[in-house]
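Engineer: here is the input, now give the coordinates:
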Amino acid sequence: MNHPFSHPARRTELLAAGAAAVTVVLWASAFVSIRSAGAAYSPGALALGRLLAGALTLGAICLVRREGWPPRSAWRGIAISGVLWFGFYMVVLNWGEQQVDAGTAALVVNVGPLLIALLGARLLGDAMPPRLLAGMAVSFAGAVTVGLSMSGGGGSSVFGVVLCLLAAVAYAGGVVAQKPALARASALQATTFGCLVGAVLCLPFAGQLVSEAADAPVSATLNMVYLGVFPTALAFTTWAYALARTTASRMGATTYAVPALVVVMSWVALGEVPGLFTLVGGVLCLAGVAVSRSRTARAATAPDVAEPRPERTPESA
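Structural biologist: As a prediction, this is how the structure comes out:
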């Protein structure tokens, strides 16, 4: 009986799935931490603090691993993803979540995976198999159910909805820009320098960060550091590792597991007991992810994309 790791292609697939799972769990935990940090820090200051903590962590890892600079051919994708995803997205999302309730924000931001699929098909030539489309439809229905069931707990505004929509567009654009760069740079390089680009973009908020840190409670600052080290440094690296080994569309569909996990984490950590429709929506999100990541027997024998060059990819994300 063959061990699952005995076949190189199967081993790569399992490692990528594991990396994607780590990303989803940590990104879900970020919503709980933002609840605390966001009460003491303004959107730009929180984004800068998070990015600085992430950049310092990633920079230290790069020095230990002697990663070096990314190839020149990868810089365009890294820079675009750094501006759109690490910089603009984080500021606009923080801002938007202060204008609308959590349910509305989750509903609007979950347009992102659909945009990734459309942009991936148009710009990267990603395939759109029926299972992926069906899974994304089920997951989006689940995200809408979760969003509607959680909406109404706070004020909503057209401006806030627009901010969340801009965040979704920036997220999709950043993912599609990062994908080609990962064929030339390692996951750690793409994440580290993307994070640095985002931090530089947010430097105008340095004054706010310093003044707000002086008055912020320790718990809020610790949550900001947590956001930088785990949901940013670690999770964005495991995301890049998995993205290099599959299509942008399938990775985008995987993030539909985040709303379901947020429901569970809010229940456990914050004591927010979910209602029936919230639970149903979470189950739909997970079911859709399972469908979108499944493949027929014929498709399972062929990888989604060519293997990245081993010398450019770290052994572990």
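
Engineer: C-alpha only now, for contacts and for neighbours.
Structural biologist: Fine.

Engineer: could you identify the helix or strand that succeeds the helix or strand containing residue 51?
Structural biologist: Using DSSP states H and E, the element containing residue 51 is helix 43-65. Once the chain leaves helix 43-65, the next helix or strand it forms, by DSSP H and E, is helix 75-81.

Engineer: and that next one, what's buried?
Structural biologist: Buried residues in helix 75-81, counting neighbours by 16 or more other C-alpha atoms under 10 Å, are found at 75, 77, 78, 79, 80, 81.

Engineer: neighbours of the residue lying closest to residue 163 once chain neighbours are set aside, how many?
Structural biologist: Distances taken as C-alpha to C-alpha, 6 or more residues apart in numbering place residue 96 nearest to residue 163, at 5.0 Å, with adjacent residues excluded. For residue 96, the tally of surrounding residues (other C-alpha atoms under 10 Å) stands at 27.

Engineer: go on, residue 66?
Structural biologist: Number of residues near residue 66 (other C-alpha under 10 Å) recorded here: 9.

Engineer: show me where the stretch 1-150 of the chain has its helices.
Structural biologist: Along the stretch 1-150 of the chain, counting by DSSP state H, counting those that start in this stretch, helices occupy 8-37, 43-65, 75-81, 90-99, 102-109, 112-119, 130-150.

Engineer: could you also give me the structure for this next sequence, so I can compare it with the first?
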Amino acid sequence: MLWASAFVSIRSAVASYSPGALALGRLLAGSLTLGAILLVRGERLPPRAAWPGIVVSGVLWFGVYMVALNWGEQEVDAGTAAMLVNIGPLVIALLSGFLLKEGFPRPLLAGLAVSFCGAVLVGYTMSSGGSSSVLGVVLCVLAAVTYGIGAVAQKPALTHASALQVTTFGCLIGALVCLPFAGDLITQAGTAPLSATLNLIYLGVFPTALAFTTWAYALARTTAGKLGATTYLVPAMVVLMAWALLGEVPGWLTLAGGALCLAGVAISRRR
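Structural biologist: Here you go, the predicted model:
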């Protein structure tokens, strides 16, 4: 639900903040929130064995992914971006099957296929019909691939460190990667409307700090492939949120696409 809401907040905030500044502001807000919780809980630095996965996920998923997604959504319409970013769960399934030795269970592959078709249908019907630049398509594909690699890299790290540790230090590393955009963030924060800044803070506290931590908690308790498939709930939730919050009444094809996403997730979770 929080990741679905992030697409709505990004669409609003990116009008006032550049892609890099928005990513840095979001990561700083997330790092402050997570750091405070880490101190209250009395958790320390992760053990050395967890750091390779934390660094890879921090650089790719928290850093590169967020900048590429923000930038890509400026270059292509929201529907096209949603279709391309939903390559991510397929990347997770392939990498976890080969690298983490999770295999390729038939229910997972069937569920991924059904959900991906649903995501494509949702994206197509929600597309504004505008032109999509080659740069925008490349950025969205880059976001999907870095998201997939970063998510898989977290799995071995979670065998050595807690979900809170992995998320906190991954977020901090992502913020360090985005530090070159600090000047833009300072300049734009002075001119951005309050609503855009509040959206930036919301993105950091909830879709980043809370959602990434609960993701890591779940990832420690299931396979990366199956958990990646559950993110196909996001397109269906985006449709419902746009309907409830923005008054964007979905057509029958959009609803059918959302239903396919839900059905595919259900299939993927079967034993």
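
Engineer: quick TM-score on the pair, please.
Structural biologist: After superposition, the two chains reach a TM-score (TM-score structural alignment, normalised by the length of the second structure) of 0.99; 271 aligned residues with a C-alpha RMSD of 0.8 Å.

Engineer: please name the residues that touch whichever residue in the second structure pairs up with residue 54 of the first structure.
Structural biologist: In the second structure, the residue paired with residue 54 of the first structure according to TM-score structural alignment is residue 30. Residue 30 of the second structure is in contact with 171, 203, 204, 205, 206, 208, 209, counting by C-alpha atoms under 8 Å, 6 or more residues apart in numbering.

Engineer: got it, and residue 205 of the first structure?
Structural biologist: Contacts of residue 205 of the first structure were listed using C-alpha under 8 Å, 6+ apart, and they are 44, 45, 48.

Engineer: let's go with 6 Å and repeat that
Structural biologist: Counting by C-alpha atoms under 6 Å, 6 or more residues apart in numbering, residue 205 of the first structure makes contact with 44, 45.

Engineer: over to residue 171 of the second structure?
Structural biologist: Residues in contact with residue 171 of the second structure (C-alpha under 6 Å, 6+ apart) are 31, 58, 62.

Engineer: try 8 Å this time
Structural biologist: Residue 171 of the second structure makes contact with 27, 30, 31, 58, 62 under the criterion C-alpha under 8 Å, 6+ apart.

Engineer: max pairwise distance over those: which two?
Structural biologist: 30 and 58 (12.6 Å; C-alpha to C-alpha).

Engineer: aligned counterpart of residue 66 of the first structure in the second structure, please.
Structural biologist: In the second structure, the residue matched to residue 66 of the first structure (TM-score structural alignment) is residue 42.

Engineer: same question, residue 86 of the first structure
Structural biologist: In the second structure, the residue paired with residue 86 of the first structure is residue 62, using TM-score structural alignment.

Engineer: and residue 234 of the first structure, what's its match in the second structure?
Structural biologist: In the second structure, residue 234 of the first structure lands on residue 210 (TM-score structural alignment).

Engineer: how close does its match sit to residue 261 of the second structure?
Structural biologist: For residue 210 of the second structure, the distance to residue 261 of the second structure equals 23 Å [C-alpha to C-alpha, to the nearest Å].

Engineer: so which of the two has more stuff around it?
Structural biologist: The neighbour comparison of residue 210 of the second structure against residue 261 (other C-alpha under 10 Å) goes to residue 261, with 33 against 19.

Engineer: translate residue 123 of the first structure into the numbering of the second structure.
Structural biologist: Using TM-score structural alignment, residue 123 of the first structure sits opposite residue 99 in the second structure.

Engineer: who's in contact with that match?
Structural biologist: Residue 99 of the second structure makes no contacts at all, as judged by C-alpha under 8 Å, 6+ apart.

Engineer: now do residue 291 of the first structure
Structural biologist: If you count contacts by C-alpha under 8 Å, 6+ apart, residue 291 of the first structure has them with 131, 132, 134, 135.

Engineer: out of these, flag the one nearest to residue 33 of the first structure.
Structural biologist: Closest to residue 33 of the first structure, out of all of the contacts of residue 291 of the first structure and judged by C-alpha to C-alpha, is residue 135, at 28.8 Å.

Engineer: what's the burial count for the closest one?
Structural biologist: By other C-alpha under 10 Å, neighbour count at residue 135 of the first structure equals 26.
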